[in-house]
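Peer 1: Okay, sequence plus prediction incoming.
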Amino acid sequence: MRVAAISAFGPPEVLRTAEAVEPYAGAGEVRIRVKAAGVQPFDCKARAGLIPFVKSAGFPLVPGNEFSGVVDQVGEGVDTFAEGDDVLGFGVLNGYAEYLTIPADQIVRKPDTMPWDIAAGLSGNGQGAHMALRELEVGPGDTVLINGAAGGLGTLAVQVAKAWGATTVIGTASKANHDYLRELGAVPVEYGVGLADRVRALAPDGVDAALDSAGGDGLRALAEVTKDRNRVLTMVDVDTAKELGLREWTPVRSAARLAELVDLYEAGRLTVHLRATYPLERAADAHRDVETGHGRGKVVLTIG
């Protein structure tokens, strides 16, 4: 089978297509014929050797932790899925491949109305947004601030917060993405120096909860304008969070979370904006795209 893999850690160009042996489903697993795979910042960090537990996984290493595809093999003990089921799911590695095996409790059924590329781009950032906003106890009446609101995670966080009843969602983004955020139902505010003052102009009494997906000075501004610092979380900048005395947390993905997101999609309350799609052979270009850090929405690899 074809994969996009690395044989050494490094910049995007170390990610190349190669041939690999097809996997087979073990007990409790299914094999997926992959149609598409999302590209996440985590994948880029794994490729660069910046994820400690990934560094011991050995080479060749195939990134990719969110995917969509068709079940084509069912392992012993699995009775929740059958060959031919359309699914989407999550793992840690091995998504950039024509086939992967995955525990059956890490996939959910894909609705017929959900395209393969959209399905591939939902799980990682969608669950990240879901986990963080649940941890922050976002609900009806809240004013929520999302730092990096036009990116893959931020786009979904805006929509989930609105779906859960937040009265106002303020999203930081470059000016080029302000109209896009308005379309999602957010109030846009520009990044950079003076962010805290610009947020206060929109929310004079402060915000109820804040989620950061950009880090640095933006996270400092979030901590400054949030009424209760216990309701500030970052997805990317642990060092600054520690410096500011913000809460620590351990996110846990699950099929139940993913199923909730699928339900929101089917109800018309959640969309996945695709920034770009690339064929498997251009996985390195997809990583370069993600690493620009200022794009709008998701990057996805098309495979099957």
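Peer 2: Yep, it's here. Just so you know, these numbers come straight off a predicted model, no measurement behind them. Residues are numbered from 1 along each chain as shown.

Peer 1: For the rest of this, base every contact and every neighbour count on C-alpha atoms.
Peer 2: Noted.

Peer 1: Now do K55: how many residues are near it, please.
Peer 2: Neighbour count of K55, defined by other Cα atoms under 10 Å: 16.

Peer 1: Report all helices and strands that the helix or strand where D117 lies contacts.
Peer 2: For D117, the enclosing helix or strand under DSSP states H and E is helix 116-120. Helix 116-120 sits against strand 29-39, strand 66-74, strand 86-90, strand 298-302, with contacts defined as 3 or more Cα pairs under 8 Å, 6 or more residues apart in numbering; DSSP states H and E.

Peer 1: Now render the ones you listed as JSON lines, adding mean neighbour count and distance to V290.
Peer 2: Listed next are those as JSON lines, based on neighbours: other Cα atoms under 10 Å; distance: least, Cα to Cα, whole Å:
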{"stretch": "strand 29-39", "mean neighbour count": "28", "distance to V290": "7"}
{"stretch": "strand 66-74", "mean neighbour count": "26", "distance to V290": "15"}
{"stretch": "strand 86-90", "mean neighbour count": "28", "distance to V290": "19"}
{"stretch": "strand 298-302", "mean neighbour count": "27", "distance to V290": "7"}
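
Peer 1: one more structure, for comparison:
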Amino acid sequence: MNSTARNKLVTNAKKERAEGRRSKICFNQLKRFPRNVAKHFRGCFFITLSALKLKFAKTIIDLSCVSVYNYYSDSSALNGKENKSNNKVVRDLQMEHLEEYKNIFDKYGGMMRTKELQKEKIFYPKLQYLIREGSVEQVRYGYYQWVDPDDFSEVGTVIRLFPDAVFCMNTALFYYGYSDRTPAAWHLAVSKDSGKSRFHIDYPFVKPYYIEPKVLLLGTTKVNMDGHEVCMYDKDRLICDCLRYRNKMDKEIFNKAIQSYIKDSNKNIPKLLEYAEPLRVKRLVKDLIGVWL
């Protein structure tokens, strides 16, 4: 092969290398060329092979992009189905009256637990719609109450969460005017056999007092607080409790409570002495209050 033919082959190989195509020259032809020319063509071959690898990588990327597009297309389709399902629930609820759901909640005192919702066939989609609309709110895990737009007090929530509790201590002192400090938490008297975990909640703030069952309901009365009828200790039982927990009370609150009771024209001393005996504070009543009478 003359030099003109070799130069032509070298020129063609350079063009193929620039265009990124495989060289059509086989290795049998390379063996007949001088070593320096064969070495040149081997370099062209490896450059072409690298170009093919790049092409392969680009193909993989393209396939990945197609897969991602298909995935998001499928997700959009699923979201579309979910939106259609949610729209169906909304339409169903719009067709029905919210008053019907309010009546169901009223059957349970305005607050329902998860098992009660399932019993009344108020399932998750409808419940979530009612929550988004502001008709229902979750007060703690598994407890949902109907929202009264005209009631801004926590009293309703407290009596629904703890229907067996009696309002006592600082809460009762503030209600009767024996204290001018607004309690930071709701003070509730419950049976000592009551479960402790149900009071471990973030809202509303409550402080339980665990009382012996035999004296739990001693001296209870019904009062109206923020438009709700609640169970609370009367003034005479309240003072007996203050004497029982005097070491745990703020001294200023304790002294003001005792002085306010002594000045109260509606106090009932016979009841005070009657309550003092089972509560084991009869001696304290005589020592701390009897001297002022």
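Peer 2: On my side now, so go ahead. Remember, it's a predicted structure, so these values are computed and weren't measured experimentally.

Peer 1: TM-score them against each other, please.
Peer 2: Overlay of the two chains. TM-score (TM-score structural alignment, normalised by the length of the second structure): 0.23; 119 aligned residues with a Cα RMSD of 6.6 Å.

Peer 1: Just the buried positions in the helix or strand that the helix holding D117 of the first structure is followed by, please.
Peer 2: Moving toward the C-terminus from helix 116-120 of the first structure, the next helix or strand (DSSP H and E) is helix 123-135. By neighbour count with 16 or more other Cα atoms under 10 Å, helix 123-135 of the first structure contains the buried residues S123, G124, N125, G126, Q127, G128, A129, H130, M131, A132, L133.

Peer 1: The closest residue in space to A38 of the second structure that isn't next to it in sequence sits in which helix or strand?
Peer 2: Leaving aside its sequence neighbours, A38 of the second structure sits nearest to L30 (Cα to Cα, 6 or more residues apart in numbering; 5.2 Å). Using DSSP H and E, L30 of the second structure maps to helix 27-31.

Peer 1: packing partners for the helix or strand harbouring V262 of the first structure?
Peer 2: Per DSSP H and E, V262 of the first structure falls inside helix 255-266. Counting by 3+ Cα pairs under 8 Å, 6+ apart, the packing neighbours recorded for helix 255-266 of the first structure are strand 107-109, helix 123-135.

Peer 1: can you put those in a markdown table and add distance to V189 of the first structure?
Peer 2: Shown next, in a markdown table, are those (distance: least, Cα to Cα, whole Å):
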| stretch | distance to V189 of the first structure |
| --- | --- |
| strand 107-109 | 36 |
| helix 123-135 | 20 |
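
Peer 1: what about K15 of the second structure, how many residues close to it?
Peer 2: The burial count for K15 of the second structure: 14, using other Cα under 10 Å.

Peer 1: Now do Y175 of the second structure against K214 of the second structure, distance only.
Peer 2: Remark: distance between Y175 of the second structure and K214 of the second structure (Cα to Cα, to the nearest Å) = 25 Å.

Peer 1: Looking at the two, which is more packed in?
Peer 2: Comparing Y175 of the second structure with K214 by other Cα under 10 Å, the one with more neighbours is Y175, at 18 against 9.

Peer 1: is it possible to export the buried residues of helix 123-135 of the first structure to TSV including distance to L258 of the first structure?
Peer 2: Output for those, formatted as TSV (distance: Cα to Cα, whole Å):
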residue	distance to L258 of the first structure
S123	6
G124	9
N125	10
G126	8
Q127	6
G128	10
A129	11
H130	9
M131	10
A132	14
L133	14
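
Peer 1: Please spell out which residues along the helix or strand following the helix holding V262 of the first structure are buried.
Peer 2: The element immediately downstream of helix 255-266 of the first structure (helix or strand, assigned by DSSP H and E) is strand 274-279. Neighbour counts over strand 274-279 of the first structure (16+ other Cα under 10 Å) mark T277, Y278 as buried.

Peer 1: just checking, what packs against strand 274-279 of the first structure?
Peer 2: Strand 274-279 of the first structure packs on helix 283-291, strand 298-302, going by 3+ Cα pairs under 8 Å, 6+ apart.

Peer 1: I'd like to check the angle between that strand and strand 298-302, please.
Peer 2: 20 degrees (axes from the mean of the first three to the mean of the last three Cα atoms, to 10 degrees).
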